[in-house]
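Student: Using only what follows, build the 3D model:
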Amino acid sequence: MAARITELVLDCTDPERLATFWGEVLGYEVLDRDEDSVEIGPPDKRTTLLFLRNSDRKLQKLRLHIDVRATDREQKDELERLLALGATHADIGQGDDVSWYTLHDPEGNEFCLLSGRADP
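Tutor: Have a look, this model is predicted:
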């Protein structure tokens, strides 16, 4: 028997703000919240994201990041949607000849928008 990832926990200064951003990005709903955390996930609750309040600010590039793909639109259209939600472009040395976009979420955490589409 193997283990499986059930939650991905992200320390952040504003759990509500980050949960709202990632909920919109992924189409996830709020599953639980208290004054120091917000958990979001898909309806099947298979793998969730937990945003946990931490007063420490991010100071360097993350060693683990999230990759996303659009499900119902082209990559450029999804990029526009993510930027409108509060993402910003990130330069971490990836160069101009890559097939993905590197972005920051509202708290500066890196994530990538990959090319192609994922099943909804």
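Student: okay, CA-based contacts and neighbour counts for the rest of this
Tutor: Fine.
Student: Counting by contacts, list what the longest strand anywhere in the chain packs against.
Tutor: For the chain, the strand that runs over the most residues, judged by DSSP state E, is strand 110-117. Identification of packing neighbours for strand 110-117 by 3 or more C-alpha pairs under 8 Å, 6 or more residues apart in numbering; DSSP states H and E yields strand 66-70, helix 75-85, strand 101-104.
Student: now the angle from that strand to strand 66-70?
Tutor: Using axes from the mean of the first three to the mean of the last three C-alpha atoms, to 10 degrees, the direction of strand 110-117 lies 30 degrees away from that of strand 66-70.
Student: Another sequence for comparison is provided below:
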Amino acid sequence: MNTMAYDFQVTQDSADPHVLADWWAETLGWQVEPSDEAFIRRMIDEGHATESQTRTYNGVLVWKEGAAIRHPDGPERAPRVLFQLVPEEKTVKNRMHLDVRVGTDDVDEVVGKLTARGAKFLHNGRQGPFSWVTLADPEGNEFCVSPSA
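Tutor: Below you'll find the predicted structure:
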């Protein structure tokens, strides 16, 4: 048995990783990791990658397969979230989801802002003294919004 604690990132399948990374970065107040265009060009020039593995997004050369966001305070604060390109659409409920804790912000106000930006309301939940609102992001991935735990 390993006695070492492992680090991890959360990976979300996506039809358009860059658009979804932007949506989630704005939702969480996080940052989209910047693209290293010089590195991508070097990988292509050295034969480690091809032009077909890239695309231009918002005027910047990026890897087509994925985009990531991170907490503004760095990886010590929260794990990185990677959005990866997949060919199939989402068809069933997530087996794992994010719980967005909004602290002292008004949950209904936050939910209103998120639905105005493309989230879909799914249901209100309650268990004992705990309550939450379940939404789906613009690609249909479920997540919950609640006050602080």
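Student: and the angle from the longest strand of the first structure to helix 75-85?
Tutor: Going by the same axes, to 10 degrees, strand 110-117 of the first structure makes 150 degrees with helix 75-85.
Student: Tell me who's in contact with the equivalent of Arg101 of the second structure over in the first structure.
Tutor: Per TM-score structural alignment, the equivalent position to Arg101 of the second structure in the first structure is Arg69. Contact partners of Arg69 of the first structure, counting by C-alpha atoms under 8 Å, 6 or more residues apart in numbering, are Gln75, Leu113, Leu114, Ser115, Gly116, Arg117, Ala118.
Student: Next secondary structure after the helix or strand harbouring Met43 of the second structure?
Tutor: For Met43 of the second structure, the host element (DSSP states H and E) is helix 37-45. Following helix 37-45 of the second structure in sequence order, the next helix or strand is strand 54-57 (DSSP H and E).
Student: Onto which residues of the first structure does that following strand map?
Tutor: Strand 54-57 of the second structure maps onto no residues of the first structure, going by TM-score structural alignment.
Student: ok, residues contacting that strand?
Tutor: His18, Leu61, Val62, Trp63, Lys64, Glu65.
Student: since we're on the alignment partner in the second structure of Leu26 of the first structure, how many residues are nearby?
Tutor: When the second structure is aligned by TM-score structural alignment, the residue opposite Leu26 of the first structure is Leu28. Residues near Leu28 of the second structure, counting by other C-alpha atoms under 10 Å, number 15.
Student: The one 5 residues further on too?
Tutor: A count of nearby residues for Glu33 of the second structure, using other C-alpha under 10 Å, gives 17.
Student: Quick one: residues contacting the nearest residue to the match of Leu26 of the first structure once chain neighbours are set aside.
Tutor: Among residues not flanking Leu28 of the second structure along the chain, Val100 sits closest, at 7.8 Å (C-alpha to C-alpha, 6 or more residues apart in numbering). By C-alpha under 8 Å, 6+ apart, Val100 of the second structure lies in contact with Leu28, Phe143, Cys144, Val145, Ser146.
Student: Give the equivalent position in the first structure for the fourth one.
Tutor: Aligning on TM-score structural alignment places Val145 of the second structure opposite Leu113 in the first structure.
Student: For burial, what's the neighbour tally of that match?
Tutor: 20.
Student: how close does it sit to Val30 of the first structure?
Tutor: 23 Å (C-alpha to C-alpha, to the nearest Å).
Student: So which residue is smack in the middle of the first structure?
Tutor: Geometric centre of the first structure, nearest residue: Trp22, 5.0 Å, by C-alpha atoms, centre = their mean.
Student: Alright, calling it a day.
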